[in-house]
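A.B. asks: coords below, sequence missing:
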C-alpha cells in the first residue's frame, strides 16, 4: 500500500471544465485509521471539502464545494492511490456529480513545497 496521504498537498495536472476544479486548486489531505478528508480551494472553488474512506489503495469519498459565483455542488469520487517513481503520490480519480449532470476522470498529484 502506498504511504499515508496525511498532510499531503495535491493539485490537478489538468483543468477540468470551466468553473470546476483546475490546476490552481490545492487539496490538503488528512488520513487516520482508514478515514480520509481534505479541504480544497483555488481557481473557481472558494471552499471545498471531501470526506470518505480508504481501503488499501482505493479511496471512496463524497465532495461538496462552493464556487465564486455563490453556487454549491456535490458529488461522489473513487480514486486509486499510485506512488510515482520520484516518491510523490498520484490519485487517479473517477467522479460523478450528484447535484448536477456530469461525470469524468481526473488526475491529481502531490505538489512539492515550492509549488504550494
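C.D. replies: That came through, no problem. Small disclaimer: the values here were computed from a predicted structure and weren't measured.
A.B. asks: from now on I want contacts and neighbour counts done on CA atoms only, so please keep to that.
C.D. replies: Will do.
A.B. asks: middle-most residue in the chain, spatially?
C.D. replies: The residue lying closest to the centre of the chain (Cα atoms, centre = their mean) is residue 27, at 5.7 Å.
A.B. asks: for the helix or strand harbouring it, buried residues please.
C.D. replies: Using DSSP states H and E, residue 27 falls within strand 26-32. Buried residues in strand 26-32, counted by 16 or more other Cα atoms under 10 Å: 26-31.
A.B. asks: repeat for stretch 50-57
C.D. replies: 50-54.
A.B. asks: of those residues, which is the nearest to residue 22?
C.D. replies: residue 50 (15.9 Å; Cα to Cα).
A.B. asks: quick check: residue 82 touching residue 93?
C.D. replies: No. Counting by Cα atoms under 8 Å, residue 82 does not reach residue 93; the two are 10.9 Å apart.
A.B. asks: put this beside the first:
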C-alpha cells in the first residue's frame, strides 16, 4: 500500500530562483480519499496553498502563493511519490507557472522531527 502524505512535513532539498520555494520553505501535507492539499511558507513565500489529486504514486495539483515582495503566482505541478530507504517520503516534481513564464523540476523530502 502506498504511504500516505497526510500529516507529513516536507521541504525542498535545493533552492530555486528568487521568489520561489527554497530550502527554508516548509510544506504541511494532507491527504484523504484521493485528494491532496498542503499549506506552505518560509523563505520568499509568505503563504502558499496547493490542492489536487493522487492516483497511485502520482500527484497532480495546482498551487498559488504570496511572495515576500507582495506579488502572487500560480502554477501546475505533477509529482511522483517515492519512498526513501529510510522510510521518509520524497516528491519528484515537474512544475510550470500558469501566472507567467517558466517551468522546471524540483525535489522535496519529508523532514525529520528536529528539522521542522
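C.D. replies: Sure thing, it's come through. Remember, predicted model here, so these are calculated numbers, not experimental data.
A.B. asks: circling back: how far apart are the strand holding residue 27 of the first structure and its match in the second structure?
C.D. replies: Following the fit onto the second structure, the mean deviation recorded for strand 26-32 of the first structure is 0.2 Å by mean Cα distance after the TM-score superposition for the first structure.
A.B. asks: now the next helix or strand after that strand, how far from the chain's geometric center?
C.D. replies: Using DSSP H and E, the next helix or strand after strand 26-32 of the first structure towards the C-terminus is strand 35-42. On the basis of Cα atoms, centre = their mean, to the nearest Å, strand 35-42 of the first structure sits 7 Å off its chain's mean C-alpha point.
A.B. asks: what packs against the strand holding residue 27 of the first structure?
C.D. replies: Here strand 26-32 of the first structure touches strand 9-12, strand 35-42, going by 3 or more Cα pairs under 8 Å, 6 or more residues apart in numbering; DSSP states H and E.
A.B. asks: got the angle for the last one vs strand 26-32?
C.D. replies: Calculated by axes from the mean of the first three to the mean of the last three Cα atoms, to 10 degrees, strand 35-42 of the first structure forms an angle of 170 degrees with strand 26-32.
A.B. asks: in the second structure, what stretch matches strand 35-42 of the first structure?
C.D. replies: Strand 35-42 of the first structure lines up with residues 35-42 of the second structure when matched by TM-score structural alignment.
A.B. asks: list the buried residues for the matching stretch?
C.D. replies: Neighbour-count burial for stretch 35-42 of the second structure flags 36-42 (criterion: 16+ other Cα under 10 Å).
A.B. asks: go on, stretch 57-74 of the second structure?
C.D. replies: 58-67, 72-74.
A.B. asks: ok, and the closest non-adjacent residue to residue 38 of the first structure?
C.D. replies: Leaving aside its sequence neighbours, residue 38 of the first structure sits nearest to residue 29 (Cα to Cα, 6 or more residues apart in numbering; 4.3 Å).
A.B. asks: any idea where the strands of the first structure begin and end?
C.D. replies: 9-12, 26-32, 35-42, 45-55, 58-67, 72-83, 89-97, 103-110 (DSSP state E).
A.B. asks: in CSV, list the ones you listed along with distance to residue 116 of the first structure.
C.D. replies: As requested, these are exported to CSV (distance: least, Cα to Cα, whole Å):
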stretch, distance to residue 116 of the first structure
strand 9-12, 8
strand 26-32, 8
strand 35-42, 11
strand 45-55, 16
strand 58-67, 20
strand 72-83, 20
strand 89-97, 15
strand 103-110, 10
